[in-house]
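K.L.:
Just the structure for this:
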Amino acid sequence: MVHEILIRKLISQTKIPIARYVVNPYIGCGHGCKYCYAQFIGPFKSMKGIWGRDVYVKLNATEVFEKELYRAKGKILFSSVCDPYQPVERKYQLTRRLLEIALNHYRTVHILTKSSLVLRDLDILKNKAVTVTVTITTDDDRVRKVLEPGASSIEERIETVKKLKEAGVDVSVFVGPILPMNPEKLASKLTKFVDKISFDRMNYPWFVEEIYRKYNWTRWLNEDKVNEVVEVFRKFFDVE
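P.N.:
Model prediction:
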């Protein structure tokens, strides 16, 4: 369910190492990832919506952004508590319009997404100060359908990485959180397109414990299993 809202503030400072500021064009996320921390903290929690169903569109985001941008001199992250290219972006195009404003003002941008929709905006991303990090958490689309039901398929994401690289866009991959996978298979596919990969563990495993039990994945919540995956990737990449 889509809700249209008005806001007073859009740009926030962030402690995420890859940027100084963060912009979230939406509250909530139609990807509905079962493990996502954003459903329990920050603005979505106060909205009392259902995660994966309710998305709040910041209708006046571009107007607010233009007023605030003069103070944001460092790198800007799109986004931290939603995917900037989630399904509603097809209609509202807030991310595209905000990126156009930022890039026209010579700001450096880092985009974090698990959506192939980012390819729609290649015309404004090419030859600009932009890094795109595509989140790819598994090689198994059956796992994706359970844990990331509204997100692009794994093959679509790998193809997205390929096309971004071919277009000359600075692209990287984030394997986070590490989901059940065949690490050799995923690493061998990705090594064709990226040189470095970063990782994260399941920070809030209790969000998904019941799901993992249902599918007999509980061993993937163990630290040893996560370390095993990282070691496999080290054979292919410089791991961050």
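
K.L.:
can we go C-alpha only for contacts and neighbour counts from here?
P.N.:
OK.

K.L.:
Y56 reaches H3, doesn't it?
P.N.:
Yes. The pair Y56 and H3 qualifies as a contact (Cα atoms under 8 Å) at a distance of 4.7 Å.

K.L.:
more neighbours, the two?
P.N.:
Y56 (21 against 12; other Cα atoms under 10 Å).

K.L.:
Next up, the contacts around that one.
P.N.:
2-5, 26-28 (Cα atoms under 8 Å, 6 or more residues apart in numbering).

K.L.:
if you look at these, which of them are in strands?
P.N.:
Taking DSSP state E, the ones among those that sit in strands are 2-5, 26-27.

K.L.:
Now do Y85 against S152, distance only.
P.N.:
Noted for Y85: a distance of 10 Å to S152, by Cα to Cα, to the nearest Å.

K.L.:
coming back round to it: ok, of the ones in strands among the contacts of Y56, which come out buried?
P.N.:
26-27 (16 or more other Cα atoms under 10 Å).

K.L.:
Now the ones in strands among the contacts of Y56 in a markdown table, please, with extra columns for distance to F237.
P.N.:
As requested, the ones in strands among the contacts of Y56 are exported to a markdown table (distance: Cα to Cα, whole Å):
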| residue | distance to F237 |
| --- | --- |
| V2 | 40 |
| H3 | 42 |
| E4 | 43 |
| I5 | 43 |
| Y26 | 34 |
| I27 | 34 |
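
K.L.:
E159: which of the ones in strands among the contacts of Y56 is nearest?
P.N.:
Y26 (25.3 Å; Cα to Cα).

K.L.:
for the most centrally placed residue in the chain, what are its contacts?
P.N.:
When Cα atoms, centre = their mean is applied to the chain, the residue found nearest the centroid is T113 (3.0 Å). Counting by Cα under 8 Å, 6+ apart, T113 touches 79, 83-85, 132-135.

K.L.:
ok, V22 - contacts?
P.N.:
Contacts of V22 (Cα under 8 Å, 6+ apart): 11-14, 76-80.

K.L.:
Using neighbour counts, trim those residues to the buried set.
P.N.:
11, 76-80.

K.L.:
which ones are touching S153?
P.N.:
Here S153 is in contact with 141, 144 (criterion: Cα under 8 Å, 6+ apart).

K.L.:
now it: how far from D200?
P.N.:
S153 sits at a distance of 20 Å from D200 (criterion: Cα to Cα).

K.L.:
need the helices for the chain, in chain order.
P.N.:
42-47, 61-68, 89-92, 94-104, 122-125, 141-147, 154-166, 183-190, 209-214, 223-234 (DSSP state H).

K.L.:
Here is the second sequence; please produce its structure so I can put it next to the first one:
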Amino acid sequence: MSVRLDTKRDPDGGWYDRYVELVDDEGRVVKEFGKNPTLNELREAEREYGERINLWQQGLICSDCGNQINERFSADLEGNLLCWDCASEEDSSDQSGLRVNADPTKSVLSESKLYEKSLCDYVINVATGCRHGCKFCYVPSTPAIQNREEMLGDKAGVEDGQQEWGSYLLYRDDLPERLNEGLQDNPWEDWDKTDRGRGVVMLSSGTDCYQDKRAAQITRSCVHELVSNDVPVRILTRSPNLLRDMDLFRKAGEYVTVGMSIPSFDDELVRAMEPNAPPPMQRWKALEKLSKNQVRRFVSFSPTYPTMDEEEIHEALSWFSALGPEVVFHEPINPRGANFEMCVEAAENAGRQQLADDLRSMEDESIWKEYALEHIKLVRDCARRFDNIQIHSWPSRDLVRATKGETRSWLLTLREEVSPEQHPQ
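P.N.:
Coordinates of the predicted model:
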């Protein structure tokens, strides 16, 4: 059954004073929203009926100024719809210590160098910022944050995008509508594709696309738009919230691959480095449910820490083996930028002094090189003990530059490999 929004004018009200309904393809009312449905109600109806509901030019009204929503929009903290003019004038709201607002980003889908890791050719980020606040996250050091200091200051009072990572989040609520428009003008067949990225679109590289309900709603709508246009999608998250979209994943079949980032099963370590993210076992259990529902899945075993020995790595891989993943991506931690110093501080604050000392020692490039090479080899060697784990290693450019001879050639070979997954062409 296909559904769409419909509005009926209130005869006792003004022109834009209308009742909003959801009707099927024969015009029968299947759901009544009343006069002012919230964005949450509208997006949840998509999930309830398994259909995309485009919110542009549907007679929906801005809760602030009363104008019709025909182009960009957002919502306030209570979910009331706002036209873009009103949303742009909103001050950030505090949500349990998280500064929340609308993201003015104009881009919808961006080309990405993550094809170098065989992840994707394009990325979609459903928000700017991330509530997880992972200490090792590289995103605050990228142009997406560093070149937007003025915007982040205006929209969320951010003074230091790196140090405040985890305390601000700007949502891109109208992203599905803009994606729909873009896909009509630029079909996937015409996109540029690389051999390693294979035209895959990833959600998300700069934020967790399932970190909360609002982000999850944007994600579902975007994934629906993409797979409906035969675009292969990769989802990477740390949140079991992804299970809310099991129906969509099952329906999408080969067009969706879903992965979890699980760097360790040491709860204390993960809590120190990823202070607001769900525990690792919750992530594993979510992947287990995907496995039972035959949804394509992968694991990001990244970053691994210098205190992790062969026994701990083997144990983690044994848990991954039980999931039957198509691939396990692996990357050792890289001591770069201000985020690395934040990792050292987090380890010290958590009482993990050995980890803090090991991390700090890696500021010496030779020590870091020795650790990184050891872990790449160790993970790959341990994986050979399982008949259903394929490792795709991510040696960084820094590591390649720090090596020579046969070791450099080996690392370059790993960098050029294509992950073993099969994606629609």
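
K.L.:
List the TM-score for the superposed pair.
P.N.:
Here the superposed chains carry a TM-score of 0.90, computed using TM-score structural alignment, normalised by the length of the first structure; 239 aligned residues with a Cα RMSD of 2.1 Å.

K.L.:
returning to that earlier point: and the helices of the first structure as a markdown table, adding distance to I18 of the first structure and mean neighbour count?
P.N.:
Compiled in a markdown table, those are given as follows (distance: least, Cα to Cα, whole Å; neighbours: other Cα atoms under 10 Å):
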| stretch | distance to I18 of the first structure | mean neighbour count |
| --- | --- | --- |
| helix 42-47 | 20 | 14 |
| helix 61-68 | 20 | 16 |
| helix 89-92 | 23 | 13 |
| helix 94-104 | 17 | 18 |
| helix 122-125 | 18 | 16 |
| helix 141-147 | 25 | 17 |
| helix 154-166 | 19 | 19 |
| helix 183-190 | 21 | 16 |
| helix 209-214 | 30 | 14 |
| helix 223-234 | 21 | 15 |
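
K.L.:
and of these, who's closest to C36 of the first structure?
P.N.:
Nearest to C36 of the first structure, of the helices of the first structure and by Cα to Cα, is helix 141-147 at 9.6 Å.

K.L.:
Average separation of that closest one from the aligned part of the second structure, please.
P.N.:
Once fitted to the second structure, helix 141-147 of the first structure is off its aligned match by 0.7 Å on average (mean Cα distance after the TM-score superposition for the first structure).

K.L.:
Is L6 of the first structure in contact with T62, as I believe?
P.N.:
No. Look at L6 of the first structure against T62 with Cα under 8 Å: they stay out of range, at 11.0 Å.

K.L.:
show me what contacts the corresponding residue of the first structure for N276 of the second structure?
P.N.:
With TM-score structural alignment defining the correspondence, N276 of the second structure maps onto G150 in the first structure. By Cα under 8 Å, 6+ apart, the contact list for G150 of the first structure reads 30-33, 52.

K.L.:
Out of these, the closest to G176 of the first structure would be?
P.N.:
Nearest member of the contacts of G150 of the first structure to G176 of the first structure, counting by Cα to Cα, is C33, at 11.9 Å.

K.L.:
Other residues contacting stretch 373-386 of the second structure?
P.N.:
Residues from elsewhere that reach stretch 373-386 of the second structure (Cα under 8 Å, 6+ apart): 304, 310, 313-314, 317-318, 321, 330-332, 389-391, 393, 395.

K.L.:
contact partners of stretch 78-98 of the first structure?
P.N.:
22-31, 38, 61-62, 65, 109-115, 117-118, 121, 151.

K.L.:
can you tell me which residues contact V109 of the first structure?
P.N.:
75-78, 102-103, 129-131.

K.L.:
contacts for stretch 304-322 of the second structure?
P.N.:
263-265, 299, 330-333, 354-355, 358-359, 371, 375, 378-379, 382-383, 386, 388-389.

K.L.:
rerun that using 6 Å as the cut-off
P.N.:
Here stretch 304-322 of the second structure makes contact (Cα atoms under 6 Å, 6 or more residues apart in numbering) with 263, 332, 355, 382.

K.L.:
top of these by neighbour count?
P.N.:
P332 (24 neighbours).

K.L.:
ok, G176 of the first structure - how many residues close by?
P.N.:
Other residues close to G176 of the first structure by other Cα under 10 Å number 16.

K.L.:
what does the one 3 residues further on give?
P.N.:
Other residues near L179 of the first structure number 23, with proximity taken as other Cα under 10 Å.

K.L.:
nearest to K48 of the first structure, of the contacts of V22 of the first structure?
P.N.:
So of the contacts of V22 of the first structure, ranked by how close each gets to K48 of the first structure (Cα to Cα), first place is S80, at 19.1 Å.

K.L.:
Under the alignment, what does that closest one map to in the second structure?
P.N.:
Counting by TM-score structural alignment, S80 of the first structure lines up with S205 in the second structure.

K.L.:
how close does that match get to V379 of the second structure?
P.N.:
Separation of S205 of the second structure from V379 of the second structure (Cα to Cα): 24 Å.

K.L.:
can you check L152 of the second structure too?
P.N.:
Distance from L152 of the second structure to V379 of the second structure, by Cα to Cα: 39 Å.

K.L.:
before we move on, what about V327 of the second structure?
P.N.:
From V327 of the second structure to V379 of the second structure the distance is 13 Å (Cα to Cα).

K.L.:
Next: M342 of the second structure.
P.N.:
For M342 of the second structure relative to V379 of the second structure (Cα to Cα), the value is 25 Å.

K.L.:
since we're on R401 of the second structure, how many residues are nearby?
P.N.:
10.

K.L.:
In TSV, list the contacts of stretch 304-322 of the second structure along with distance to K292 of the second structure.
P.N.:
Below are these laid out as TSV (distance: Cα to Cα, whole Å):
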residue	distance to K292 of the second structure
P263	22
P332	30
L355	36
C382	25
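
K.L.:
What does R250 of the second structure correspond to in the first structure?
P.N.:
In the first structure, R250 of the second structure lands on K126 (TM-score structural alignment).

K.L.:
ditto for N101 of the second structure
P.N.:
So N101 of the second structure corresponds to H3, using TM-score structural alignment.

K.L.:
Can you name the residues that contact that match?
P.N.:
Neighbours of H3 of the first structure in contact, by Cα under 6 Å, 6+ apart: Y56.

K.L.:
L164 of the first structure versus that one, what's the distance?
P.N.:
32 Å.

K.L.:
how close does the equivalent of S112 of the second structure over in the first structure sit to I197 of the first structure?
P.N.:
Mapped onto the first structure by TM-score structural alignment, S112 of the second structure lines up with T14. Separation of T14 of the first structure from I197 of the first structure (Cα to Cα) stands at 22 Å.
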